[in-house]
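**Q** The following block contains a protein sequence and its predicted model.
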Amino acid sequence: MSYQMLIGGLSNREFLMEFNLSGPGFLAKNDDGKDIKRLWRIWNKCTMETADGDLCYEVQYWENDHGHDYVYAWPAGEIKSNYPTDMDAWEENYGDAWDAKYGTVGKIWNASGQATKRPFDDTPGKARKELKKQKITVKIREFDSEVDEEVDEEMDKEKDDADPFVAPPPRQMNQFEIRVPSFRADVPSAPMADENVEMSSSVAGGTARTECVSRGLQDEDVDVSDLLSPLARRPGASSPLGVNRHQTSSLGSPAQQSRLLSRSLLSDEVEDSEMNDLDSLKSNLTFQAAPTNTVSRNATTRSILAVSHASDSLTPEYSQNADQTMDDALQAVYEESQLEFAAARDAETGSESPSGQFDPSQRVIEENQFENYSQKLIDAHSESVEGLFLAALDLTDMPCDDCVTKRKEGSKCDYTDFISYLVVILLGMDALVLEHFVKGDLPKAEKRNAALQKTLRKLKNLGPKEKCLSIYAQYLVDKNGESPCTKVLLEVLGKAELYLQGRDEKDLQSGTFSVRVDSIIGKPWSLTESVAGKRKYIKDEARAEKCLAWIENVKHRLSSLPADQPLERPLAEVGYATTPIERLDQHARHSSSNYLMNLCEAICRVLYGHRYSIEQYVVFHNFHLTHAMYAEIVLSRIGLVYTTQGGGFSHHPAGISQPGANGVGKNYYTDLEERSFADSDFLELVESELRRKNELAELYKGLVTTAAEQEALVEDLRLLKRSIEQAMEEDAQQKERLKGMLKDTEPFMKLLQLVKEL
């Protein structure tokens, strides 16, 4: 039950706290026709009827009631349950001062009788209780921050004109731990596209105020690149975009819709009992306060994995503000990465550009580097997915090293946070696919494992021109998924050298062989052109140099392997595609493809017919804008497909071919994210990773404890040794004293002996 009075009845602003809000002031309705309101002002605290009556709070909502600005007196328990963060802020700022002034005499609400009290049943609390029984979802729209800033400033100006009083800014709230309610936080359905509605936290689970803003955007796709304009600061926010999740949040920061790299661990179908089953999991996890105006697009109150790998803490976190922080940080880093890659972007079919390219001539080949890297990745994956991610980024001598180094040293996002955000890429991969991708035996395993075969077939089950942003992998194998043996590959490499041999001068042997290679797949090649030095796959000197470097690196890798044994990891290539089936078909036809891979396959076809060929797989469906760049980088490193280690055919830095991802409509990513984060297998992987990190944390704690105990024991032993040494030293001194005493008494003993004889 609440009571209301007109705002004109209030004059004392001593304890007024106002929150920065924007948007229209008319009421929004949920599906039941109930009003949805946002808390705008907390005027005072009071007691009902008498000085020792029940405590209430005088509050005012942003949305007016049919043209009237009412102030409501809410029972303390109910208003605190609906707006806990806001009420705690008021108590922190004014609680002590209010107690000092009214603690003994009380402050009776509306004692002057300036307005008639009456029950008010149509309240946000009532609406919340009704909404909790339903499953309602919200479609969230995203906007360019500059537009938001202009609209917010205009609305703020209108508000200031209507009410000249400017309340002092809300006090900055430090990070604090909060309890996550076990109930499902249902959210009202979205309004029409042309409406402007913002929702209160009373329908969002009661943990923080939330906003869902729609400013006239329609449902059709928009160019995602429009969403990536440079963002220096969120409108009205107190911290720049690069701020990480460990910094403070502001009560007045406006809404910024998450673009969902992170998401709730549980779908909105989960019942209360199922939520309670996870109490054991969340008991050891740290919860942080969310920014006051963020929206979680799932109807639950917990956000996905924010894995921490700091040296001082191995404890995983669920961070309620992970969605927004992650989105801001990744946006800034992604834009920075795009600028870095712009100079290096060069189609593989065009001329080689030195800009941004890895220079193989500057590289010193390490002994057994490929095998060492392979074992390092396999061992890391056996520990954790995050460990695999870190191991992959720690590898060196790869064309994309520069990008990794800049991420480690960059100022846009803390590197530890950056890793935490992108681990979701590997968690989004099928576990079986990832396991064999790491081992490098995906083609062989696919022939022998029905479950893996089914998964890979499903990933590749797409139309010829169907848009499905993906990462693919290609391997040189036989029909059983086995790599050619060392002896065969050395023969292929020798023929590749012969193929290159006649480029500078007329060489009949080279020209005769090369025309067979250049004609075996695709359009026939002219013998005259071949003898004259023209080659289908090596069109200029830059390609020739890269091809020779690749041959040298593969030979170096093969030098320590048995001659008649297939390679455990076949030569491979990893790439990104917007329409993967069409792109893989281009590779198969040697059109707009990787010339090193094409040359190798063509030579195999000439020498061995169809015994060896390039097998193609789709291994990952991207579900976030940044995956086109970062998933290709990470998976290229995990797959060891670069020419620099002799592991494959990839010679360009991964990540440079991502502009196509920016042209995909925002709804594409939204739909994929919804499906990905509703996938029980994905959620199981996330929880498994968290359990594994908890185990590592416990192990680390045990090791620290054991080390401390051992150190204490060593110290005790040192003290004991020192005591023994001191005792031995004192004993030696005592012996010397006794010897001296005996020597001193010797004359007396002789005298006694003489006396005795007499």
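**A** In hand now; what should we look at?
**Q** contacts and neighbour counts: CA atoms only from here.
**A** Noted.
**Q** and the helix or strand where residue 517 lies, what other elements does it pack with?
**A** In the assignment (DSSP states H and E), residue 517 maps to helix 508-519. Applying 3 or more Cα pairs under 8 Å, 6 or more residues apart in numbering; DSSP states H and E, one finds that helix 508-519 contacts helix 486-501, helix 527-531, helix 595-608.
**Q** Run the angle between it and helix 595-608 for me.
**A** Relative orientation of helix 508-519 versus helix 595-608 (axes from the mean of the first three to the mean of the last three Cα atoms, to 10 degrees): 100 degrees.
**Q** Pick the most deeply packed of the helices and strands packed on helix 508-519.
**A** Between the helices and strands packed on helix 508-519, the one whose residues have the most neighbours on average, counting mean count of other Cα atoms under 10 Å, is helix 595-608 (a mean of 21).
**Q** Show me what that helix is packed up against.
**A** Taking 3+ Cα pairs under 8 Å, 6+ apart as contact, the helices and strands that helix 595-608 lies on are helix 486-501, helix 508-519, strand 613-621.
**Q** that older thread, of all the helices and strands packed on helix 508-519, which lies closest to residue 329?
**A** helix 595-608 (36.5 Å; Cα to Cα).
**Q** picking up where we left off before, any chance of the helices and strands packed on helix 595-608 in JSON lines, plus distance to residue 715?
**A** Converted to JSON lines, the helices and strands packed on helix 595-608 look like this (distance: least, Cα to Cα, whole Å):
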{"stretch": "helix 486-501", "distance to residue 715": "57"}
{"stretch": "helix 508-519", "distance to residue 715": "74"}
{"stretch": "strand 613-621", "distance to residue 715": "54"}
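**Q** still on that earlier bit, which of the helices and strands packed on helix 508-519 sits closest to residue 705?
**A** helix 486-501 (49.9 Å).
**Q** tell me which strands and helices that closest one is in contact with?
**A** Secondary structure elements in contact with helix 486-501, counted by 3+ Cα pairs under 8 Å, 6+ apart, are helix 508-519, helix 541-558, helix 595-608.
**Q** thinking again about what came up before, would you mind saying which of the helices and strands packed on helix 508-519 lies nearest residue 700?
**A** helix 486-501 (43.0 Å).
**Q** what angle separates that closest one from helix 541-558?
**A** If you take the same axes, to 10 degrees, helix 486-501 sits at 160 degrees to helix 541-558.
**Q** Contacts made by helix 486-501 with the rest, please.
**A** With Cα atoms under 8 Å, 6 or more residues apart in numbering as the test, helix 486-501 has contacts from 507, 510-511, 513-514, 538, 544, 548, 551, 555, 558, 561-567, 599-600, 603-604.
**Q** ok, structure two:
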Amino acid sequence: MVTTRAKHYGHNSDIDGQGLSSPAPEALSDRRRRWSHLLHSQHYQPIISEVLDEELPKYENSTIINATDRVSHMRECALILASAPSVFAAAVNGNLVRQMASNVQLQGEYTVIHERAHDQPSIYIHLLADEHGIAPTPNQYLVIGNMVFDYLGEAHNCEHALHVDNITPPMVTKSASDQGHRKYIHTTNRSSKRVETLHRLFRGIQNRWLETPASHRDTPFQFPPGECGYSKDSHNRLAQHRAHQSSNYVMNLVEDICTYLHRIGQFKQHFLMHQFIIYLIFRPSQAAIAEIFCSGLLQVWVENGGGFNAYPAGRSVATARRVSIVEWHSHERWIREKSPVVENMRALKEKVDEWRKALEWEEEAVEDSDETKIFADEYTGDMYECF
């Protein structure tokens, strides 16, 4: 039986005490679906604006990026979308794991990206799905969330913690577990910050379950929960994640919970984190904003149940400064030659020019004349006919 471990939930809130409810916020899946359609149609501007509207306020008092330099960030985001490979589009579409298993053309393109990532900074992702690329259902995800909640409990009422903590090394002894030790909560002591983060994940999973219509809660998510990151050497970084070393403890805990639920037979499917490199960074100014933008575009935050990123992106991109100017020029040359960035940016500029011309008008008031009076009379007559 699926439970939310809470007594009262509602989709709308009473905003004035008179029974009037505010419109329900856009569901994560609806937002992702809309952005996927816009990307496919090469309508970059609304995607970029919406993602930056959501992400830039997080950096108002940060030294990571200048949150007020919106134009520069928009330019970099436009270059990201214009140069993005098909693997990036598949990630946005939500079907990357399935497509990679069957699409020969995508496999070939990914081989090239995978190889270049040995020497070029890149953006990688993890996607939670079974061996066939099928994501959990909302009901299954809620079971995972409830297990996270149990894991946070006191020693005497957390029956699964010892088993979860011994799915992957390092192992935890029964005596330590009985005393309340939790591998993914403790650093030197029980970390209040990690506890709070996992509570945010639990609430995010609940919210994603609640925003899903009841009739769809046994249907796999179109957009799998995920994680997004930057690395100068994504191959090495992904190997660390696979070994749960210097990794994302939220993601690691969820993966171990999924393995445990599969082993005890509660889940027939074995959900795992599937790793992909989805974007090659080709300008030093892209490093931070690429991770920020991709994380926002893929909605991988614990708060909304979209994934396992708990902290603002772009904080760990210092390695981009180790890339020489010569190397950056080489990366940009390759992108210009091998990606559709030049063609896509030209098309984008043409659209902008068209709109600029369309919006040109006389700011000064037009003086009355016989011609304008005739036009006004005709316009008024037409308006009356409409009614």
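**A** That came through, no problem. On a predicted model such as this, the values are computed, not experimentally measured, just so you know.
**Q** After superposition, what's the TM-score here?
**A** After superposition, the two chains reach a TM-score (TM-score structural alignment, normalised by the length of structure 2) of 0.77; 339 aligned residues with a Cα RMSD of 3.2 Å.
**Q** hang on, the earlier thing: out of the helices and strands packed on helix 595-608 of structure 1, the one nearest residue 145 of structure 1 is which?
**A** Here strand 613-621 is closest among those (Cα to Cα), at 28.6 Å.
**Q** Alignment lookup: residue 236 of structure 2 to structure 1.
**A** Taking TM-score structural alignment as the alignment basis, one finds that residue 236 of structure 2 is matched in structure 1 by residue 582.
**Q** ignore the last one, residue 51 of structure 2
**A** Under the alignment defined by TM-score structural alignment, residue 51 of structure 2 corresponds to residue 392 in structure 1.
**Q** that older thread, export the helices and strands packed on helix 508-519 of structure 1 to JSON lines and append columns for distance to residue 688 of structure 1.
**A** Written out in JSON lines, the entries for these read as follows (distance: least, Cα to Cα, whole Å):
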{"stretch": "helix 486-501", "distance to residue 688 of structure 1": "39"}
{"stretch": "helix 527-531", "distance to residue 688 of structure 1": "57"}
{"stretch": "helix 595-608", "distance to residue 688 of structure 1": "37"}
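**Q** what's the closest of these to residue 467 of structure 1?
**A** The minimum distance between residue 467 of structure 1 and those falls on helix 595-608, with 24.7 Å, by Cα to Cα.
**Q** Quick one: average offset of the closest one versus structure 2, please.
**A** For helix 595-608 of structure 1, the mean distance to aligned residues of structure 2 following superposition is 0.6 Å (mean Cα distance after the TM-score superposition for structure 1).
**Q** Tell me the residues of structure 2 aligned with that helix.
**A** For helix 595-608 of structure 1, the aligned range in structure 2 is residues 249-262, judged by TM-score structural alignment.
**Q** Please state the offset of the matching stretch from the chain centre?
**A** Taking Cα atoms, centre = their mean, to the nearest Å, one finds stretch 249-262 of structure 2 lying 19 Å from the centre of the chain it belongs to.
**Q** Over to stretch 144-153 of structure 2?
**A** 23 Å.
**Q** in structure 1, what residues pair with that stretch?
**A** When stretch 144-153 of structure 2 is aligned against structure 1 using TM-score structural alignment, it corresponds to residues 492-501.
**Q** what about the strands in structure 1?
**A** Counting by DSSP state E, structure 1 forms strands over residues 3-6, 17-18, 28-29, 35-36, 39-47, 55-61, 70-75, 305-306, 317-318, 470-477, 572-577, 613-621, given from the N-terminal end onward.
**Q** Average offset of the match of stretch 144-153 of structure 2 relative to structure 2?
**A** Mean for stretch 492-501 of structure 1 is 1.0 Å (mean Cα distance after the TM-score superposition for structure 1).
**Q** follow-up on the earlier one: to residue 416 of structure 1, which of the helices and strands packed on helix 508-519 of structure 1 lies closest?
**A** When those are ranked by proximity to residue 416 of structure 1, the top entry is helix 595-608, at 35.6 Å, counting by Cα to Cα.
**Q** For that closest one, give me every contacting residue.
**A** With Cα under 8 Å, 6+ apart, helix 595-608 of structure 1 has contacts from 348-349, 476, 492-493, 495-496, 516-518, 520-521, 537-538, 547, 573, 587, 590, 610-614, 649.
**Q** List only those of those flagged as buried.
**A** For the contacts of helix 595-608 of structure 1, burial is judged from neighbour counts taken by 16 or more other Cα atoms under 10 Å, and it is met by 348, 476, 492-493, 495-496, 516-518, 520-521, 537-538, 547, 573, 587, 590, 612-614, 649.
**Q** before we move on, back to that, and the helices and strands packed on helix 595-608 of structure 1: which comes nearest residue 161 of structure 1?
**A** Of all those, it is strand 613-621 that lies closest to residue 161 of structure 1, at 51.0 Å by Cα to Cα.
**Q** May I see the helices and strands packed on helix 486-501 of structure 1 arranged in JSON lines, with distance to residue 532 of structure 1 as well?
**A** Converted to JSON lines, these look like this (distance: least, Cα to Cα, whole Å):
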{"stretch": "helix 508-519", "distance to residue 532 of structure 1": "7"}
{"stretch": "helix 541-558", "distance to residue 532 of structure 1": "15"}
{"stretch": "helix 595-608", "distance to residue 532 of structure 1": "19"}
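**Q** Using CSV, lay out the strands of structure 1 together with distance to residue 378 of structure 1.
**A** What follows is these, written out as CSV (distance: least, Cα to Cα, whole Å):
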stretch, distance to residue 378 of structure 1
strand 3-6, 66
strand 17-18, 55
strand 28-29, 54
strand 35-36, 53
strand 39-47, 53
strand 55-61, 57
strand 70-75, 59
strand 305-306, 23
strand 317-318, 26
strand 470-477, 18
strand 572-577, 17
strand 613-621, 18
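**Q** so where is stretch 651-660 of structure 1 in structure 2?
**A** Going by TM-score structural alignment: stretch 651-660 of structure 1 matches residues 310-319.
**Q** Sorry, wrong one. I was asking about stretch 162-175 of structure 1.
**A** Applying TM-score structural alignment, one finds that stretch 162-175 of structure 1 aligns to no residue range of structure 2.
**Q** ditto for stretch 56-63 of structure 1
**A** Using TM-score structural alignment, stretch 56-63 of structure 1 lines up with nothing in structure 2.
**Q** what's the spacing between the closest residue to residue 29 of structure 2 other than its chain neighbours and residue 83 of structure 2?
**A** If you skip the residues right next to it in sequence, residue 29 of structure 2 has residue 223 as its closest partner in space, 6.8 Å away by Cα to Cα, 6 or more residues apart in numbering. To residue 83 of structure 2, residue 223 of structure 2 is 22 Å away according to Cα to Cα, to the nearest Å.
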